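Participant: I'd like to go over a predicted model; first the sequence, then the structure.
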Amino acid sequence: MKKLNLLMILFAAIFFASCSGDDSVDRSDVTVDISGLERLDSGAEYQAWLVTNTNLVSLGRFTDVNFPKTFQALTGQVNDAEGFVLSIEPGNDPSSEISQSIILSGDFVGNAATVDVTDTFGSYTTASGQFVLQTPTDDVATNENSGLYWYVPSTGQPGLKLPTLPSGWKYEGWVTLQGASGDVNVSTGKFTNVNNADEFATFSSSINDGPDFPGEDFVNISLLSQLYGITTAPNLLGRRAFITIEPSPDNDETKPFVLRPLTGTITEEAGSAVTNKMQINTASFPVGRVTKD
């Protein structure tokens, strides 16, 4: 009799443990399908989140951009989710909190959500850009095609019209130059205000101050040679200039990020009364669809 009771108790313990385990792993799938992202380097990771009421539920991190991806969360959390967010998290980040660098988001309508950059960055439909070639930081008159600044000299007004970025992001200017091993994208500096100089002047001369607008003189030949094998002041005519939106902190200071709202080809040389114009490039922004399965 005692043996039978012990067997019954053991069976009951296994049964209830099994039931309890089923409850704890009652999970549902969330499928994420995004186009237009680039792989992150330097240890940085994308992190997917569900927005449930005012809470965030992490679905997991990833670096590769092979989609679709399927994540799992507790069924109750999936059912209650009102939205989806994708963030960029710094490398070796031990924090369980979301960073300020949110790149994609969207609300669920039924079991599906379209996710894009609109909630984070707003609309770029009225964005515009124009710039001139000049090298005001040195006293050399023969290299004016080697510098670029985003402003309009005739009016003294900024050449960029861009939405104000939220915390966790900065704009950055770039020019594609001919390096020793082919084309290379070289930064003109990061900025958050189009009415002020950017954070970078490493390739400029220190003889004179530059305009109080984003831009750069590419006249520091020693550094250009060291980094890119460029041994003479580059002529920017015919080259490409563009603006990116960069996560802050930046996971890779040497490469432009995938978000490139404005781009243009340099066709007007220094001294021209016509500024170089840029085109809106938001069709390249990442976009995706998230479904509760």
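Facilitator: Looks like it came in fine.
Participant: when you work out contacts or count neighbours from here on, use the C-alpha atoms and nothing else.
Facilitator: Will do.
Participant: now the helices for this protein?
Facilitator: Under the criterion DSSP state H, the chain contains helices at 2-24, 75-80, 118-121, 221-228.
Participant: relative to residue 108, which of those is closest?
Facilitator: Distance to residue 108, taken as C-alpha to C-alpha, is lowest for helix 75-80 among those, at 10.1 Å.
Participant: gap between residue 247 and residue 44?
Facilitator: Residue 247 sits 11 Å away from residue 44 when distances are taken as C-alpha to C-alpha, to the nearest Å.
Participant: that older thread, same list, the helices of the chain, but as TSV with mean neighbour count and distance to residue 155 please.
Facilitator: Written out in TSV, the entries for those read as follows (neighbours: other C-alpha atoms under 10 Å; distance: least, C-alpha to C-alpha, whole Å):
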stretch	mean neighbour count	distance to residue 155
helix 2-24	11	66
helix 75-80	16	54
helix 118-121	15	28
helix 221-228	15	31
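Participant: who's more crowded, residue 247 and residue 44?
Facilitator: When neighbours are counted by other C-alpha atoms under 10 Å, residue 247 comes out ahead of the other of residue 247 and residue 44, with 23 against 20.
Participant: hang on, the more buried one packs against residue 168?
Facilitator: Yes: look at residue 247 against residue 168 with C-alpha atoms under 8 Å: they come within range, at 5.9 Å.
Participant: second structure follows, compare the two:
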Amino acid sequence: MIKKMIFAFTALLVFVTSCSKSDDGQTTARLTLNLNGLEELGDDFVYEGWIIVDGSPVSTGTFSSVVFPQSFNVDADQLEKATTFVLSIEPAIDPDPAPADTKILAGDFSGNQANVSSAGIVADFGDASGKYILATPTDGEDNNEFSGVWFLDLTSGSPAVGLDLPTLSDGWKYEGWAVIDGVPVSSGTFTDVADFDDNAMTTPFKGDLNDGPPYPGEDYLQNAPSGLTFPTDLRGATVVISVEPYPDNSPAPFTLKPLAHMVPASADHHFTIDMGAGPVMYLEGMVSR
């Protein structure tokens, strides 16, 4: 008899731990996130979880800490019916109750777990590749040629597209960077690898002669950020392509960096250089209910 009572009490304790009732009598259940690779966002943005129930998104709560696991109380009936989990980046003060375009992780539930990844919701970078040259076309020929980076291919003798990147989902843009003496300096955001980047007409760094070739890139010739001196020499610097939220939550590079390459000390200008895989090509995690 005592053993039966202990068993019954234990079963009740497990049930109470996993499900609880709020003051209005609504039953809730625990949703636990265990996510890898997320970085803290800028002060004006938060992460928000969503479950897809009968085709519609239902918020599971917002968070800013990237220490996991984290758990959230969710309506038990809705959580049981959920087919998919999605994580988005949202304004901290958000007048729109719907998810933003900037969705970073997603995955379908199989039983009580969902393997979530950025590959299916941002883009799959498994086949991404890139080429670049060192040159400074905006201050004339043979001037400071090691102080600029352009994502184009000169192997044919004429400029051609240098980046092979997948089309990003809405809410994301690519951004080029040169990490100079440990300081990441943007070369501009873009979505089209065969056109000027977004800051081609407004960048403070380029020279005064023209806007450069119609490809993403930058000449680091003037108005250097604090701690740096322009013109510079990019040999030994690291060239990076990152994937940034749009609108962007921070002036620093975002965690997704599908392509990167340290410029060889022996590199010459106007010669095509191959990029390699970046340090973070996708994010992933596990969601349990």
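Facilitator: Perfect, thanks for sending it. Quick caveat, the model's predicted, so the values are computed rather than measured.
Participant: superposing both, give me the TM-score.
Facilitator: In this superposition the chains share a TM-score of 0.86, using TM-score structural alignment, normalised by the length of structure 2; 263 aligned residues with a C-alpha RMSD of 1.8 Å.
Participant: of all the helices of structure 1, which lies closest to residue 36 of structure 1?
Facilitator: helix 118-121 (14.8 Å).
Participant: and the closest one, how far from structure 2 on average?
Facilitator: Here helix 118-121 of structure 1, set against structure 2 after superposition, deviates by a mean of 2.0 Å using mean C-alpha distance after the TM-score superposition for structure 1.
Participant: picking up where we left off before, want to try CSV for the helices of structure 1, with distance to residue 211 of structure 1 as columns?
Facilitator: Rendered in CSV, the data for the helices of structure 1 read as follows (distance: least, C-alpha to C-alpha, whole Å):
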stretch, distance to residue 211 of structure 1
helix 2-24, 62
helix 75-80, 52
helix 118-121, 27
helix 221-228, 21
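Participant: got the contact list for residue 222 of structure 2?
Facilitator: Neighbour list for residue 222 of structure 2: 204-207, 230-231 [criterion: C-alpha atoms under 8 Å, 6 or more residues apart in numbering].
Participant: got the residues you listed as CSV, with neighbour count and distance to residue 259 of structure 2 columns?
Facilitator: Below are the contacts of residue 222 of structure 2 laid out as CSV (neighbours: other C-alpha atoms under 10 Å; distance: C-alpha to C-alpha, whole Å):
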residue, neighbour count, distance to residue 259 of structure 2
204, 15, 25
205, 20, 23
206, 26, 23
207, 20, 26
230, 15, 25
231, 22, 25
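Participant: identify the contacts common to residue 247 and residue 44 of structure 1.
Facilitator: Contacts common to residue 247 of structure 1 and residue 44, judged by C-alpha under 8 Å, 6+ apart, are residue 88.
Participant: all strands for the stretch 51-200 of structure 1, in order.
Facilitator: For the stretch 51-200 of structure 1, strands defined by DSSP state E, counting those that start in this stretch occupy the ranges 55-62, 69-74, 83-89, 102-109, 112-115, 128-133, 147-149, 151-152, 157-158, 160-161, 169-179, 182-191.
Participant: what's the second one in contact with?
Facilitator: Contact partners of strand 69-74 of structure 1, identified using C-alpha under 8 Å, 6+ apart, comprise 25-33, 59-60.
Participant: one more: the first one?
Facilitator: Strand 55-62 of structure 1 is touched from outside by 45-51, 71-73, 77, with contacts defined as C-alpha under 8 Å, 6+ apart.
Participant: cool, and the third one?
Facilitator: By C-alpha under 8 Å, 6+ apart, the list of residues contacting strand 83-89 of structure 1 from outside reads 44-52, 98-108, 113, 115, 247, 290.
Participant: that strand: average distance to aligned residues in structure 2?
Facilitator: Between strand 83-89 of structure 1 and the corresponding residues of structure 2, superposition yields a mean separation of 0.3 Å, by mean C-alpha distance after the TM-score superposition for structure 1.
Participant: picking up where we left off before, shared neighbours of residue 247 and residue 168 of structure 1, anything?
Facilitator: Counting by C-alpha under 8 Å, 6+ apart, the common neighbours of residue 247 of structure 1 and residue 168 are residue 101.
Participant: any chance of the contacts of residue 222 of structure 2 in a markdown table, plus distance to residue 193 of structure 2?
Facilitator: Putting the contacts of residue 222 of structure 2 into a markdown table (distance: C-alpha to C-alpha, whole Å) gives the following:
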| residue | distance to residue 193 of structure 2 |
| --- | --- |
| 204 | 21 |
| 205 | 20 |
| 206 | 19 |
| 207 | 22 |
| 230 | 26 |
| 231 | 25 |
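Participant: among the helices of structure 1, which comes closest to residue 67 of structure 1?
Facilitator: Ranking those by distance to residue 67 of structure 1, with C-alpha to C-alpha as the measure, places helix 75-80 first at 19.8 Å.
Participant: for that closest one, packing partners?
Facilitator: Judged by 3 or more C-alpha pairs under 8 Å, 6 or more residues apart in numbering; DSSP states H and E, helix 75-80 of structure 1 is in contact with strand 27-35, strand 45-52.
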